[in-house]
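[1] Give me the fold of what follows.
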Amino acid sequence: MKKRFFCSFLGAFSLLHLPSFGQAQKIPKQLDALVAAYAKAGQFNGTVLVAHHGKVIFTKGYGLANREWNQPNAADTKFRIGSLTKQFTAMLVMQLVEKGRLRLDGPVSDYLPNYPKPNGDKITLHHLLSHTSGIPNFAASAAREAASRLPTTPQAAVRGFSALPLEFEPGSTYRYSNSGYILLGAIIEQVTNKPYAQVLAENILQPLHMQDTGYDLPSTIIPKRAAGYEKTAAGVVNAPYLDMTGPYAAGSMYSTVGDLYQWEQALYTTQLLSEAGKAQMFKPFKNDHAYGWNTARLLMGADTVAVLRHAGVINGFRAFLLRAPKDHHLVVALDNESNDYTPKISTMLLRVLYNQPAVGPEPEPQPPKP
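    Model (predicted):
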């Protein structure tokens, strides 16, 4: 579930020769050729969706959703999306802010009186949302890794890191922390007196008719769910088991590319949040990180394009959502074989939309021998 950053240097890769941009009907063929090259190279196994000026022009699955049943990935395959969950948690917080039930400058102690002082008095919701709280990333700790197979509760998860010393003074710097979003989930539950999954469904999923998205409760039967895999020197194996009560509000959702398109389209409207609220949510702070999003400017020929993006990394799955709001372009890539190329593939697909050369796959490094 840890955040991974992506940088591309076009000179370091061989260019994939695609058909000229040409007419609009040729674009899907270019997109398919690009993703197929990565799939053939063993660097992508999942489903992608591309929207051009707000309209879906391409969606396709590659590889297998379930190897044991030889079930292919498809447009409606459900994937765990890891830290893309943070976008939804940030939206729930901002909705409660607009309702006057939370304050961005409100300290944690205002909402969780039992949170240890003095840290609870100086860490605000803004710090949690922007990864500037100083709370250690408990999800990356050895203790958390050992307990990841066991069910937990938000209260137990918060106790696991609340007494730890801060890594820096709140607001002074940036360090990605799943702990902050777990804490936000606990605050949402405390304020609403409802489980996080219920608040998520009532305030986002149901209004947007995202019927193929949800909180991955351990007991829930989820049709068309992809199995998660990892590559080893011995071949592809089932990903290690992870109880999804652990990632919680920081990473426990599943979705489809189509539902994530519906989510992204709603961000152009005020159905979920006012224009002022969205402006606050998308505003970059330290390290160009906004609330649940990373901001960037990508070079597209002679121009730069402002984008919002985020990765999701969780056992057996990789996810990436990349949007260019000015032009209403969107790329979603969901992978169930732990391939780390979803950021690169997404960026290359976006380049196709801007009539720029796309970069093909490099030879994949071989896993270390046991």
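
[2] CA atoms for contacts and neighbours, from now on please.
    Fine.

[3] show me the contacts for the most centrally placed residue in the chain.
    Taking C-alpha atoms, centre = their mean, the centroid of the chain lies closest to Leu84, which sits 2.0 Å from it. Taking C-alpha atoms under 8 Å, 6 or more residues apart in numbering, we find Leu84 in contact with 251, 253, 292, 310-312, 319-321.

[4] do the same with Pro113
    For Pro113, no residue meets the contact criterion (C-alpha under 8 Å, 6+ apart).

[5] possible to save the contacts of Leu84 as a markdown table with secondary structure and neighbour count?
    Formatted as a markdown table, these follow (DSSP: H, G, I helix; E, B strand; the rest coil; neighbours: other C-alpha atoms under 10 Å):
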| residue | secondary structure | neighbour count |
| --- | --- | --- |
| Gly251 | coil | 30 |
| Met253 | strand | 24 |
| Gly292 | coil | 24 |
| His310 | strand | 23 |
| Ala311 | strand | 27 |
| Gly312 | strand | 26 |
| Ala319 | strand | 31 |
| Phe320 | strand | 27 |
| Leu321 | strand | 27 |
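
[6] I'd like the structure of this one too, to check against the first:
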Amino acid sequence: MTDDRTAQTLRSIAPYLADWASFQAAYHGMPGLQLAVGRRGEVFVDLAWGTANLETGEALTSDHLFRVASHSKTFTTVLVMQLVERGELRLDDAVGALVPELGDATAAGITVRELLGHQAGIIRDSSDGDFWQYERPFLDREQVLECVRTEGVVFEPNEHFKYTNIGYSLLGIIIERVTGKTYDEVARAAVVEPLGLTRTGTELDPARADEYAAGHTGRISHDDARRVIPHVDTRAMAAATGWYSTALEMVRYGATHMLGDTTLLTDKSKRLVQREESTVAVRGKELGRYGVGIELGKVGDRELVGHSGGYPGHITRTWIDPVDGLVVSALTNAVDGIATQIANGVIQIVNLALAAADEVAAAAAGGNPLPAVPADAPVGRFANLWGVFDVADLGGILHTINPRHPQPAEVAQRLVVSDGRLAQESVAGFGAVGEPVQAERDGAGAVVAARFGAMTAWPVEEYRTRVLSQ
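    The predicted structure follows:
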């Protein structure tokens, strides 16, 4: 697919991406959602939906700051790799030589690379990680070092992938020892300022307290009331979990992980970071994949890098296609946030649309163009007693999608023009495949009802009116 056609397709589906994501957030009871979608310098979606603070009723905006938590690890990885590129640090350096306070502790022999790839066997959050639910403060520098010295090693290096916030906190201390500067000073000079980020930083900024979206508790039962969770300083654990940002600025930062963009790192460094270091599997089931300081994933055939983040009250996810340049960032402000589900679903819709656009272009180039989407096609959201579904033009082909489903690619069906009439695609299926679509219109030509097979459906607001009036 040409870049022009990709950009044109993304522009055309941007309103539906925002609409689908908003529906997902509302359906799952999220307080608020920020979503940004960009590619190669162009932003297609910059969505702020819902509420920043349920107690005050403040509306969420694109400028509200979110704690992006473990996204911090990717920033820390960039800082480490910049030091490696300058020859100030080596990936095979033993941490004991860099942090003499570790003395002869078992962890002193662990290497920088093993810390970056979560292969050091270091304890995840110390033996008392209740700072994650505010029963105690996050650890300071001396507490991190004491943890590493006395209880740090759980596995032998490279025995198992073992995710560790303590290990990344130690990387923050290493950055400070190598540079002679604070972690925040290094990060600002190396990442924040070069990218012109004004709503991104390493740690809670009290001077900007009013700019943060509030965090909210999760729900045990569907009707549980949420309460606001205050923000706190993560102290010496900032390198693992302290950063804040917005979806839009995460897209800007995420773009620098694309191959060919050397703003922060060389392609040589990015290939090393993005190469698979660990397949995380238990009893034959794959749980995920990780590189050297960045998470690896796949949506459809699209290989991705990025990270998720979990902070008390905020759940976040950013995915980056380092080859194509697509970046999707979803930020939610509740402990049970569905950020990954939304980001993955958005990418599935993008993949559907780009595949359809390729199919349309190939048919035209082969001299057998597909019928165009009818100008009066019943596009929109419809509902009846049995549920809700969308009709959307994705890449020049109409698709129906159940917006309640977390994986739109699994439930998408096509509508095609057959013998001059709009019909459901003639394929095998349990639904009304091959059957015509019939639309009822008012005097102005607006669709007031439609029959997609056997049952009538109505535009959502019309259906609500019908139900409420009965």
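
[7] Tell me the one of the contacts of Leu84 of structure 1 nearest Leu34 of structure 1?
    Nearest to Leu34 of structure 1 out of the contacts of Leu84 of structure 1 is Phe320 (C-alpha to C-alpha; 16.4 Å).

[8] just to revisit the earlier point, dump the contacts of Leu84 of structure 1 into a markdown table; add distance to Ala233 of structure 1 as well.
    Below are those laid out as a markdown table (distance: C-alpha to C-alpha, whole Å):
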| residue | distance to Ala233 of structure 1 |
| --- | --- |
| Gly251 | 28 |
| Met253 | 30 |
| Gly292 | 35 |
| His310 | 29 |
| Ala311 | 25 |
| Gly312 | 24 |
| Ala319 | 23 |
| Phe320 | 26 |
| Leu321 | 29 |
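
[9] picking up where we left off before, aligned counterpart of the residue nearest to the centre of structure 1 in structure 2, please.
    Correspondence of Leu84 of structure 1 to structure 2, assessed by TM-score structural alignment: His71.

[10] which other helices and strands contact the host helix or strand of Ala187 of structure 2?
    If you go by DSSP states H and E, Ala187 of structure 2 is part of helix 183-187. On a contact count with 3 or more C-alpha pairs under 8 Å, 6 or more residues apart in numbering; DSSP states H and E, helix 183-187 of structure 2 meets helix 72-85, helix 165-179.

[11] can you tell me what part of structure 1 the helix or strand just after it aligns to?
    For helix 183-187 of structure 2, the succeeding helix or strand toward the C-terminus, using DSSP H and E, is strand 215-216. Using TM-score structural alignment, strand 215-216 of structure 2 lines up with residues 228-229 of structure 1.

[12] Tell me roughly how far the helix holding Ala187 of structure 2 lies from structure 1 on average.
    Compared with structure 1 after fitting, helix 183-187 of structure 2 deviates on average by 0.8 Å (mean C-alpha distance after the TM-score superposition for structure 1).

[13] would you say Leu35 of structure 2 is within a strand?
    Yes - counting by DSSP: H, G, I helix; E, B strand; the rest coil, Leu35 of structure 2 falls inside a strand.

[14] So what does it match up with in structure 1?
    Under the alignment (TM-score structural alignment), Leu35 of structure 2 pairs with Val48 in structure 1.

[15] State the distance from that match to Ala296 of structure 1.
    To Ala296 of structure 1, Val48 of structure 1 is 21 Å away according to C-alpha to C-alpha, to the nearest Å.

[16] ditto for Ile182 of structure 1
    25 Å.

[17] One more: Arg80 of structure 1?
    Distance, Arg80 of structure 1 to Ala296 of structure 1, by C-alpha to C-alpha: 25 Å.

[18] Correct me if wrong: Ser83 of structure 1 contacts Ala311.
    Yes - between Ser83 of structure 1 and Ala311 there is a contact under C-alpha atoms under 8 Å: 6.4 Å.

[19] Could you report the neighbour count for Glu169 of structure 1?
    Using other C-alpha atoms under 10 Å, Glu169 of structure 1 has 14 neighbouring residues.

[20] And Glu264 of structure 1, by the same measure?
    Glu264 of structure 1: 19 surrounding residues under other C-alpha under 10 Å.

[21] Now do the contacts for the aligned residue in structure 1 for Ala240 of structure 2.
    Using TM-score structural alignment, the partner of Ala240 of structure 2 in structure 1 is Ala250. Ala250 of structure 1 makes contact with 82-83, 85-86, 89, 178-179, 181-182, 185, according to C-alpha under 8 Å, 6+ apart.

[22] Same question for Asp32 of structure 1.
    When contacts are counted by C-alpha under 8 Å, 6+ apart, Asp32 of structure 1 touches Lys60.

[23] what about 10 Å?
    48, 58-60, 62, 349 (C-alpha atoms under 10 Å, 6 or more residues apart in numbering).

[24] give me the element the aligned partner of it in structure 2 is part of.
    Matched by TM-score structural alignment, Asp32 of structure 1 corresponds to Ala18 in structure 2. Take DSSP H and E as the rule and Ala18 of structure 2 turns out to sit in helix 3-27.

[25] ok, so what distance separates the residue lying closest to Val388 of structure 2 once chain neighbours are set aside from Thr74 of structure 2?
    Excluding its sequence neighbours, the residue lying closest to Val388 of structure 2 (C-alpha to C-alpha, 6 or more residues apart in numbering) is Phe382, at 5.7 Å. Using C-alpha to C-alpha, Phe382 of structure 2 is found at 41 Å from Thr74 of structure 2.

[26] How about Arg466 of structure 2?
    Taken as C-alpha to C-alpha, the span from Arg466 of structure 2 to Thr74 of structure 2 is 50 Å.

[27] Between the two, point out the one with more neighbours.
    Between Arg466 of structure 2 and Thr74, counted using other C-alpha under 10 Å, the more crowded position is Thr74 (22 against 12).

[28] before we move on, back to that, closest one of the contacts of Ala250 of structure 1 to Asn355 of structure 1?
    Within the contacts of Ala250 of structure 1, the smallest distance to Asn355 of structure 1 is 30.1 Å, found for Ser83 (C-alpha to C-alpha).

[29] Would you mind measuring from that closest one to Ala90 of structure 1?
    From Ser83 of structure 1 across to Ala90 of structure 1, the span is 11 Å (C-alpha to C-alpha).
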